[in-house]
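Trainee: give me the fold of what follows.
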Amino acid sequence: MMKRNKQETELPDNYRQFIAQLDTASENLRARQDSLGRTLQAAGMLFKQNELGLKLWEERRTKLEKLSSNQDLSAEKAYSLRELHEVAIRMESMFQLRTQHIREKQFMVASSFDEIEKSLVDLDRSKLKLHSSRMLSREHENLNRVVAELSGTAQFAAPSSSDPGLRDDLNEARRAIVLAEALLELKGK
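Mentor: The predicted structure follows:
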């Protein structure tokens, strides 16, 4: 009879389900963050390559401008240099657009990465709070059980006490427990 009553008075551990949900959400976000991390690395490499290409085409355009400014060029060489200069301008513009586009993508991915990081911190914080609340709940259950045993509930007959203030102290302890639990419930919401 004691075992059955003890099991009936214990509350089910519903913390487990919420902690499992937090763990699942964390795993999903970490997988997504890993993917974004790889994307950032790839974008970083592409940015460096395109930035190098941009610098090389800028240098080529500058050299062609210097060569074109030479007054002693034949018409055929001047025409060839102008054509090469136009190609250099188009290539420089193309690499400029590419580096700008990659930089924008990097910023978007980095923002998502940071947003996930903040969510992971929040999830870890919530999990820690749930673990703490779970431990406090168990402690309160144990304390309630001990107080019930000491106060002489119907399940546990307590010997009559020669200390008349004991009953008052036990009642005060029960009130304090009830108030503490009420506070925890309010804080939990």
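Trainee: from here on, contacts and neighbour counts on C-alpha atoms
Mentor: OK.
Trainee: in contact with the nearest residue to residue 60 once chain neighbours are set aside, which residues?
Mentor: Excluding its sequence neighbours, the residue lying closest to residue 60 (C-alpha to C-alpha, 6 or more residues apart in numbering) is residue 88, at 6.6 Å. By C-alpha atoms under 8 Å, 6 or more residues apart in numbering, the contact list for residue 88 reads 57, 58, 60, 61.
Trainee: try 7 Å this time
Mentor: The contact partners of residue 88, by C-alpha atoms under 7 Å, 6 or more residues apart in numbering, come to 57, 60, 61.
Trainee: list the helices and strands the one helix or strand residue 61 maps to packs on?
Mentor: Here residue 61, judged by DSSP states H and E, is contained in helix 15-68. The criterion is 3 or more C-alpha pairs under 7 Å, 6 or more residues apart in numbering; DSSP states H and E, and the helices and strands that helix 15-68 contacts are helix 75-151.
Trainee: how about the next helix or strand after the helix it packs on, which residues are buried there?
Mentor: Where DSSP H and E defines the elements, the next helix or strand beyond helix 75-151 is helix 164-188. Neighbour counts over helix 164-188 (16 or more other C-alpha atoms under 10 Å) mark 174, 177 as buried.
Trainee: and this one, please, so the two structures can be compared:
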Amino acid sequence: MPQQSTAPDPFDTLLTLEDTLYTTAYTHGTRDGAHAGRIEGRVFGLEKGFEKYSSMGVLHGRALVWNARVSSPTSPSNSSGFQELESERRSLPTLKPNGRLEKNIHILTHLTDPLTFSTENSEEAVADFDDRLKRAGAKAKIIEKTIGKTTSTALSPERKGDRKGMKLAGEGKKDENIEDFTGSRFLS
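Mentor: Sure, this is the predicted structure:
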């Protein structure tokens, strides 16, 4: 009768090698992915936050310019140096007096004032900021329509003039897209 040995089988480690390597690689990958995900998420959050605050700053600057164009001219100062600076400075054309326009500019100025909104990273503060940004953008469009001028940012490259976002066939470079069949002889 053969004796059973209590020594471990030398092939056990080879037979479970794939499972062992898979498990350790999965564990390391999960840990490294979580770490990289936090870093990438932070960078993405900072980029999006900067874009939002930059947009709010642009709207606030436009509101201040419109407010300066609507407000009545100030009384001249007694200082001759101030008068010389005023004469050298370009003046903005004033806007026609309009109660609704003044009200919209006033609201836009208060919506975009940096001292009136929170910069905390909480759900409530972010939702409030996003709501203000959306409302401020709508007010800016209303003011632009009232004044009768649009800015270069209002028309995207696809929306030129009266086209309403339609891209006409034949515009742009040929071979721009693999699905660009405008010059195909098979479609004629």
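Trainee: TM-score for this pair?
Mentor: TM-score of the superposed chains, computed with TM-score structural alignment, normalised by the length of the second structure, equals 0.36; 91 aligned residues with a C-alpha RMSD of 3.6 Å.
Trainee: would you list the contacts of residue 88 of the first structure in a markdown table and tack on neighbour count and distance to residue 48 of the first structure?
Mentor: Listed next are the contacts of residue 88 of the first structure as a markdown table, based on neighbours: other C-alpha atoms under 10 Å; distance: C-alpha to C-alpha, whole Å:
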| residue | neighbour count | distance to residue 48 of the first structure |
| --- | --- | --- |
| 57 | 23 | 14 |
| 60 | 18 | 18 |
| 61 | 21 | 20 |
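Trainee: just curious, which of those is nearest to residue 122 of the first structure?
Mentor: Nearest to residue 122 of the first structure, judged by C-alpha to C-alpha, of the contacts of residue 88 of the first structure is residue 57 at 46.9 Å.
Trainee: which parts of the second structure are strands?
Mentor: For the second structure, applying DSSP state E gives no strands.
Trainee: in space, not sequence, find me the middle residue of the first structure.
Mentor: Central residue of the first structure (C-alpha atoms, centre = their mean): residue 120, 1.9 Å from the mean position.
Trainee: show the contacting residues for that one.
Mentor: By C-alpha under 7 Å, 6+ apart, residue 120 of the first structure lies in contact with residue 26.
Trainee: look up how far residue 30 of the first structure lies from it.
Mentor: Separation of residue 120 of the first structure from residue 30 of the first structure (C-alpha to C-alpha, to the nearest Å): 8 Å.
Trainee: now for residue 136 of the second structure, how many residues are close by?
Mentor: Other residues near residue 136 of the second structure number 25, with proximity taken as other C-alpha atoms under 10 Å.
Trainee: can you tell me which of the contacts of residue 88 of the first structure is closest to residue 130 of the first structure?
Mentor: Residue 130 of the first structure has its nearest neighbour among those in residue 57, at 58.5 Å by C-alpha to C-alpha.
Trainee: list the contacts of the spatially closest residue to the closest one that is not a sequence neighbour.
Mentor: In space, and not counting its chain neighbours, residue 57 of the first structure is closest to residue 92: 5.3 Å by C-alpha to C-alpha, 6+ apart. Counting by C-alpha under 7 Å, 6+ apart, residue 92 of the first structure touches 54, 57, 58.
Trainee: cool, residue 123 of the first structure as well?
Mentor: By C-alpha under 7 Å, 6+ apart, residue 123 of the first structure lies in contact with 22, 26.
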